[in-house]
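J.: Show me the folded form of this:
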Amino acid sequence: MTYRVCFVCTGNICRSPMAEAVFHARVADAGLDDVVVADSAGTGGWHEGEGADPRTLDVLAGHGYELRHTARQFQQAWFSRLDLVIALDAGHLRALRRLAPTEEDAAKVRLLRSYDPAADAGDLDVPDPYYGGVDGFEECLEMVEAASGGLLAAVREQVEGRAA
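T.: Sure, this is the predicted structure:
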């Protein structure tokens, strides 16, 4: 059975596509790409149909990641098919939990940096790099990469638990 993860930020052009690309690479490296599927969306529809921000694409390419992406808005109906919804900041976390139709669905929503053991528990947000320069996108990538190993370990545990 497929395990489905969706990364969510504001407009689905910077942080969440970056997290999706990094996680795809981690999943492939772990040999789990036949059982784990990841995608991304935004809490708003401002950029629906657009590609990722060019700075996101440049930073990802500069670090060896590939991304094919079209922005879309997260839909409440998706909760029923998702196993995990990964919010990139506390605002997204609150919005997604409010949108969740059930308590079980709300429990599927987690902050990405909660999977980074070195992250400051008092500040688990991945800052929005949109209004800044490329340095903000590099910082975003560092945070995403730091959390991706822990996220992969948690997903692997869930996938193996299903198979048992």
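
J.: all contacts plus neighbour counts: C-alpha atoms, from now on.
T.: Will do.

J.: what's around the residue nearest to Ile86 when sequence neighbours are not counted, how many residues?
T.: Residue nearest to Ile86 in three dimensions, not counting chain neighbours: Phe7, with 4.6 Å by C-alpha to C-alpha, 6 or more residues apart in numbering. Using other C-alpha atoms under 10 Å, the number of residues around Phe7 comes to 27.

J.: Ok, Thr2 next?
T.: Number of residues near Thr2 (other C-alpha under 10 Å) recorded here: 14.

J.: Can you check which helix is longest in this protein?
T.: The longest helix of the chain (DSSP state H) is helix 134-163.

J.: mind listing the helices in the chain by residue range?
T.: Under DSSP H, the chain gives helices at 15-29, 54-62, 90-99, 103-106, 134-163.

J.: which one of the ones you listed is the most hemmed in?
T.: helix 15-29 (a mean of 23; mean count of other C-alpha atoms under 10 Å).

J.: Proceed likewise with the subsequent sequence, for comparison:
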Amino acid sequence: MTYRVCLVCMGNICRSPMAEVVLRATLTGNGLAGVVVESAGTGDWHVGGPMDQRAAETLAARGYDGSEHRARQFTREWFDRFDLVLAMDSVNLRALRKLAPAGREVRLFRSFDPAAPADAEVPDPYYGGQDGFDEVLRQVKAASEGLAKHLAAELR
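T.: This is a model prediction of the structure:
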């Protein structure tokens, strides 16, 4: 049985694709390469488009490759495909909870970062400078490490 995780932000061009690339690498590095990681946005503005250039460059500068990413929109049917759906912030968390079937849990991605409060968000860097993308990368790396530990304990 394959375990599947979906990371969700607003447009699927900055935060969630950065988190997807980093989480996939982190899981592979922790012996969990069989976990499927995907990302999507709650909005449809960028569907089919590549990752934001600043996000891709931030990843590339740290040895990650986000060049294959194409933005997608999360729909209610996706809950049937994923075991774990994680939002980047409270706005997307609320949107996902409205779509979710009754009883389906949706969490914030940073809730897996042991150094962050349970309600910590990954802020949207889209309208800011490079420092915002660097901060997003730092935050998704920490949350990815925490999620890898959680999944290692849960799936083994």
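
J.: hmm, back to that, which strands or helices does the longest helix of the first structure pack on?
T.: Contacts defined by 3 or more C-alpha pairs under 8 Å, 6 or more residues apart in numbering; DSSP states H and E place helix 134-163 of the first structure against helix 15-29, helix 54-62.

J.: ok, back up a step: trace the residue nearest to Ile86 of the first structure over to the second structure, please.
T.: Using TM-score structural alignment, the equivalent of Phe7 of the first structure in the second structure is Leu7.

J.: Please look at its match and Ala19 and confirm they touch.
T.: Yes: contact status for Leu7 of the second structure versus Ala19: in contact at 7.1 Å, counting by C-alpha atoms under 8 Å.

J.: Turn the helices and strands packed on helix 134-163 of the first structure into a markdown table, columns for distance to Leu151 of the first structure.
T.: Listed next are those as a markdown table, based on distance: least, C-alpha to C-alpha, whole Å:
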| stretch | distance to Leu151 of the first structure |
| --- | --- |
| helix 15-29 | 8 |
| helix 54-62 | 19 |
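
J.: quick one: which of those helices is nearest Ala121 of the first structure?
T.: Judged by C-alpha to C-alpha, the one of those that comes nearest to Ala121 of the first structure is helix 15-29, at 19.4 Å.

J.: mean per-residue distance, that closest one to the second structure?
T.: Its aligned residues in the second structure lie a mean 0.5 Å from helix 15-29 of the first structure after superposition (mean C-alpha distance after the TM-score superposition for the first structure).

J.: Distance from the chain centre to that helix, please.
T.: 8 Å (C-alpha atoms, centre = their mean, to the nearest Å).

J.: contacts for that helix?
T.: The contact list for helix 15-29 of the first structure (C-alpha atoms under 8 Å, 6 or more residues apart in numbering) reads 6-9, 33, 36-42, 52, 56, 60, 65-67, 69, 88, 126, 128-129, 140-141, 144-145, 148-149, 152.
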